[in-house]
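[1] build the 3D model from these lines:
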Amino acid sequence: MIGIISYGSGNIKAILNVYESLKISAKVVTSKNELEGCSGFILPGVGSFDYAMFKFNESGLIGPLSDLILEEKMPVLGICVGMQMLADKSEEGSLPGLGWISGSVKRIKGREGVRLPHMGWNEVKLARRNLLMDGISDLERFYFLHSYYFDPVDKSQGILEVCHGEKFFCGVNKNEVYGVQFHPEKSHDQGIQLLNNFSKLTDVKA
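    All right, here's what the predicted structure looks like:
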């Protein structure tokens, strides 16, 4: 069972619809009790970093979810701002991040011809082969909507790259913690494949 964390920020319904179409068990999680029975989690997020972190702190889910992910090694996939929340901090705000993958979130450099936010379809390059991208070809296109990116301290934890004015990581992984900057739930067949791949990772831990 995949738990989609709902704390007031993220495309919950769209992700749930993908798993329903794949006939994969998933549910929306809004409280500590609803974490029970899950073997992996998706952490979505939209809007600003501080707003998402404030709402997540307010939910009361951070402590119990951290125990499941860091102590019991259950997989988690952060999406968009949900990926940025995995970092230690962000230039976009002042609240601390989760620190599940050491790094910082930085603003994409604005320059002539580079529009912000980075919005629309862009090619994603594999920086490191990873089970999350199984069956997805290099330079496949995914849908983005963001102005900030995750810069991990350990560059080997960057698994996907994209270029928008500059090259930066759009996918990270450390142990059971995964993050993607783009929206797989809006990225058609390749996004569906990625969410399906994540479900297989949760099966290993179930």
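
[2] switch to C-alpha atoms for all contacts and neighbour counts from now on
    OK.

[3] show me where this structure has helices.
    Assigned by DSSP state H, the chain shows helices spanning 12-21, 49-59, 62-66, 81-84, 188-205.

[4] and the last one, which residues are buried?
    What that stands for is helix 188-205. 190-202 (16 or more other C-alpha atoms under 10 Å).

[5] what angle do it and helix 12-21 make?
    Here helix 188-205 points in a direction 80 degrees away from that of helix 12-21 (axes from the mean of the first three to the mean of the last three C-alpha atoms, to 10 degrees).

[6] helices and strands around helix 188-205, which ones?
    Helix 188-205 sits against helix 12-21, strand 40-43, strand 140-146, with contacts defined as 3 or more C-alpha pairs under 8 Å, 6 or more residues apart in numbering; DSSP states H and E.

[7] export the helices of the chain to CSV and tack on distance to Ala127?
    Formatted as CSV, the helices of the chain follow (distance: least, C-alpha to C-alpha, whole Å):
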stretch, distance to Ala127
helix 12-21, 25
helix 49-59, 25
helix 62-66, 27
helix 81-84, 17
helix 188-205, 16
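
[8] nearest to Val124, of those helices?
    Smallest distance to Val124 across the helices of the chain (C-alpha to C-alpha): 11.1 Å, for helix 188-205.

[9] which other residues reach that closest one?
    2, 18-19, 22, 24, 39-40, 73-75, 77, 131-136, 140-142, 183-185 (C-alpha atoms under 8 Å, 6 or more residues apart in numbering).

[10] the residue nearest to Lys73 when sequence neighbours are not counted: how many residues sit nearby?
    Among residues not flanking Lys73 along the chain, Glu176 sits closest, at 6.2 Å (C-alpha to C-alpha, 6 or more residues apart in numbering). Counted by other C-alpha atoms under 10 Å, the residues lying close to Glu176 total 18.

[11] the structure of the following sequence is requested for comparison with the preceding one:
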Amino acid sequence: MIAIIDYGMGNLRSVQKAFERVGFRAEVVRDPARMGQARGVVLPGVGAFRDAMDNLIAAGLDRAVKEAIATGKPFLGICLGLQLLFEVSEEFGSTPGLGIFPGRVRRIHWEVKIPHMGWNQVFFQKEISLTRGIPDGATFYFVHSYYVDPGDQDLVAGVTTYGQPFTSMVNRGNVFGIQFHPEKSSTLGLKILQNFGELVAKC
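    Model prediction:
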């Protein structure tokens, strides 16, 4: 079972249905104990970083996320879920994140319309299991006003240009993060989720 973390933010049912469409059972969970029983974990989300962290902490899900990652389970952060994996966000001042990865979440500050909304290309920086069978430069659907600035460039798995380049995919070991929404990204977005599901099935 793939656990989709419910912390009160995000289009959870859309992600769940997308996994089901590619043949994997996914369950929306809020109980840390139930999350611990999953073979893979997904942290989706849209909205404000600070509210998201407050909700995770209040439900005890911040500790559950760190425990799941420490055990080696495949873990996928989507959009805000990617950003929460980093040390701190500049949204509304400075808000600590989960600290799984070094780096900051910064507001898109260059001269472009925000939020960055719509289809855009992702250029892969290294070979990872999540992008197996997907061509370099494939397009996915984005909606965001903040981006991750990793403190370790070895984390960067994909880059997108919107006015200027920014990190749109990260990976280290069992942990993956993507800025775009695979559940809204048609066939190739579903392929991302299928690849993640297959990785979970091998564990």
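
[12] before we move on, back to that, any chance of the buried residues of helix 188-205 of the first structure in CSV, with distance to Ser31 of the first structure too?
    Output for the buried residues of helix 188-205 of the first structure, formatted as CSV (distance: C-alpha to C-alpha, whole Å):
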residue, distance to Ser31 of the first structure
Gln190, 31
Gly191, 27
Ile192, 26
Gln193, 28
Leu194, 26
Leu195, 23
Asn196, 25
Asn197, 26
Phe198, 22
Ser199, 21
Lys200, 24
Leu201, 23
Thr202, 20
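
[13] tell me the one of those nearest Leu160 of the first structure?
    Using C-alpha to C-alpha, Leu194 is the member of the buried residues of helix 188-205 of the first structure that sits closest to Leu160 of the first structure, with 12.6 Å.

[14] any idea which of the helices of the first structure gets closest to Trp121 of the first structure?
    Nearest to Trp121 of the first structure, of all those, is helix 188-205, at 11.0 Å by C-alpha to C-alpha.

[15] Gly120 of the first structure: which of the helices of the first structure is closest?
    Nearest to Gly120 of the first structure, of those and by C-alpha to C-alpha, is helix 188-205 at 12.9 Å.

[16] what's the spacing between whichever residue in the first structure pairs up with Gly173 of the second structure and Pro184 of the first structure?
    Per TM-score structural alignment, the equivalent position to Gly173 of the second structure in the first structure is Asn175. Per C-alpha to C-alpha, to the nearest Å, Asn175 of the first structure is found 21 Å from Pro184 of the first structure.

[17] any buried residues in stretch 154-165 of the first structure, and which?
    Across stretch 154-165 of the first structure, burial judged by 16+ other C-alpha under 10 Å covers Gln157, Gly158, Ile159, Leu160, Glu161, Val162, His164, Gly165.

[18] then stretch 121-139 of the second structure?
    Gln121, Val122, Phe123, Phe124, Gln125, Leu130, Thr131, Thr139.

[19] same question for stretch 62-72 of the second structure.
    Buried, per 16+ other C-alpha under 10 Å, within stretch 62-72 of the second structure: Asp62, Ala64, Val65, Ala68, Ile69.

[20] span of stretch 100-120 of the second structure from start to end?
    Terminal residues of stretch 100-120 of the second structure lie 27 Å apart, using C-alpha to C-alpha.

[21] what does stretch 86-95 of the first structure give?
    12 Å.

[22] can you list the helices and strands packed on helix 188-205 of the first structure in CSV and add distance to Lys32 of the first structure?
    Shown next, in CSV, are those (distance: least, C-alpha to C-alpha, whole Å):
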stretch, distance to Lys32 of the first structure
helix 12-21, 17
strand 40-43, 13
strand 140-146, 30
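
[23] right, and His183 of the first structure touches Cys80 too?
    Yes. Under the criterion of C-alpha atoms under 8 Å, His183 of the first structure makes contact with Cys80 at 6.4 Å.

[24] which residues are in contact with both of these two?
    Common neighbours of His183 of the first structure and Cys80 (C-alpha under 8 Å, 6+ apart) are Leu145.

[25] what about these two, which has more around it?
    Cys80 (28 against 19).

[26] which one is the more buried one nearest to, not counting chain neighbours?
    Nearest to Cys80 of the first structure is Gln181, by C-alpha to C-alpha, 6+ apart, at 4.2 Å.

[27] Val162 of the first structure too?
    Spatially, and ignoring its direct neighbours in sequence, Val162 of the first structure is nearest to Val124 (5.1 Å; C-alpha to C-alpha, 6+ apart).

[28] what's the answer for Pro182 of the second structure, then?
    Counting by C-alpha to C-alpha, 6+ apart, the residue nearest Pro182 of the second structure is Gly189, at 3.9 Å.

[29] what lines up with that neighbour in the first structure?
    In the first structure, Gly189 of the second structure lands on Gly191 (TM-score structural alignment).
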